[in-house]
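Q: build me a model from this:
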Amino acid sequence: MRAMIDLAHRVRRKAMAVLGVKTRGVKVMAFDVAGRLVLVRHRYGSPQLMLPGGGVGRRETPAAAAAREIAEEIGCTLAEVEPAGIFAARAEGRRDTVHLFRARLAGTPQADGIEIAEVVPVDPDALPDAVSPATRRRIDEWRGRRQANGRW
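A: Predicted structure coming up:
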């Protein structure tokens, strides 16, 4: 199953790059009850830890997509949701708009075992080496250590 998910992910990424598809996505800086930032490691693609999130559906608002993705990926609901920025991403040939939110989690986050391999709550001031560069940038911006430039 994992090999099929990996293959589908690579084919989808390549097709979107070739076609120049414009997409909308969401990422959530989600904090657990202990105040730790919840990061995830996907079962496909990069082994890096990153903010949970995903795509925005055709008739879906970014806020609704954020709530849906958190429920699907880590089994929690969101509370105290606030928009934190809109970013342009041009990785892998795609034209992507990423809506970032900050929120508190209601519930205990757990990997869905299908898309998400691991949920890792971290202290935002003591990030593990495996955190993706984009996630580090968002945390630095939130902490006031870096100015946001609108690029993911």
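Q: going forward, measure contacts between C-alpha atoms and count neighbours the same way
A: Will do.
Q: strands along the chain, start to end?
A: Listed in chain order, the strands of the chain (DSSP state E) span 22-31, 37-42, 53-55, 77-89, 95-106, 116-122.
Q: for the comparison step, fold the sequence that follows:
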Amino acid sequence: MLRLIERLLPRALHRALMPVAHRVRHRWRTWRGVPIAGVSVVITNISGDVLLLRHSYGPDVWALPGGGLKPGEDPADCARREIAEELGVELANLQPLKVLEEELSGSPHKAHLFTGVCDTRPVPDQREVVEARFFPSHSLPEPLGEVTRRRISAWRMRGIADQSSDS
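A: So this is what the prediction gives:
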């Protein structure tokens, strides 16, 4: 029902309301401390560049695409849904990478990290996402959010643990 209401609002109004909704959600999570879960996706293009976003809400930093996991929702389905809603992209080869235990907004947070390759140009929804750009993985923009920095570090470390256990 909430998604339907969001889609009926004009984009500019929806975008203007997002910072307020973000602050309310942040304060609610801080007060409640209830465990939450979400997904992040490290999307690269064919050249290996990393897709980063600027959101219409929250800190003014570059971040990874993703979002909140609905109760009972499969994390991979959530990742596909978020990418399709926010960027108009379908990832054919979505791969699970790691599950990170974090704290967000004062609440325990389980972040399901995925990776995938995009062969089309993402189009920001202009509601939650106002900009989406690919950057060379060796030259990411600043400011980069701390949460994003940790998740990209986990992505960069992929396979290293497997290689060391093979020796």
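Q: where does the TM-score land?
A: Comparison of the two superposed chains (TM-score structural alignment, normalised by the length of structure 1) gives a TM-score of 0.88, and 147 aligned residues with a CA RMSD of 2.0 Å.
Q: most packed of the strands of structure 1?
A: Sort the strands of structure 1 by mean neighbour count, taking mean count of other CA atoms under 10 Å, and strand 37-42 sits at the top with a mean of 23.
Q: hang on, Q48 of structure 1 packs against S132?
A: Yes - using CA atoms under 8 Å, Q48 of structure 1 makes contact with S132 at a distance of 5.4 Å.
Q: quick one on the thing from earlier: which of the strands of structure 1 sits closest to M1 of structure 1?
A: Each of the strands of structure 1 has some distance to M1 of structure 1 by CA to CA; the shortest is strand 116-122, at 13.0 Å.
Q: for structure 1, longest helix please?
A: helix 2-19 (DSSP state H).
Q: now do that helix against strand 22-31, angle only.
A: 130 degrees (axes from the mean of the first three to the mean of the last three CA atoms, to 10 degrees).
Q: tell me the counterpart of D125 of structure 1 in structure 2.
A: When structure 2 is aligned by TM-score structural alignment, D125 of structure 1 is paired with H138.
Q: quick one, what contacts that match?
A: If you count contacts by CA atoms under 8 Å, 6 or more residues apart in numbering, H138 of structure 2 has none.
Q: aligned partner of A15 of structure 1 in structure 2?
A: Aligned partner of A15 of structure 1 by TM-score structural alignment: W28.
Q: now that match: how far from L104 of structure 2?
A: 12 Å (CA to CA, to the nearest Å).
Q: looking at these two now, which is surrounded by more residues?
A: When W28 of structure 2 and L104 are compared for neighbours, L104 comes out ahead with 18 against 15, by other CA atoms under 10 Å.
Q: distance-wise, check the more buried one relative to R27 of structure 2.
A: Remark: distance between L104 of structure 2 and R27 of structure 2 (CA to CA) = 11 Å.
Q: now swap in R127 of structure 2 and tell me
A: For R127 of structure 2, the distance to R27 of structure 2 - CA to CA - is 21 Å.
Q: so those two - more neighbours on which side?
A: R127 (23 against 14).
Q: excluding chain neighbours, what is closest to the aligned partner of D60 of structure 2 in structure 1?
A: Aligning on TM-score structural alignment places D60 of structure 2 opposite P47 in structure 1. Excluding the flanking residues, the one nearest P47 of structure 1 by CA to CA, 6 or more residues apart in numbering is R41, at 6.2 Å.
Q: wait, what's in contact with that neighbour?
A: By CA under 8 Å, 6+ apart, the neighbours of R41 of structure 1 are P47, Q48, L49, M50, I116, A117, E118, V119, V120.
Q: contacting residues for the fourth one?
A: To tie it back to what came earlier, the one meant is M50 of structure 1. Taking CA under 8 Å, 6+ apart as the criterion, M50 of structure 1 is in contact with L39, V40, R41, V131, S132, A134, T135.
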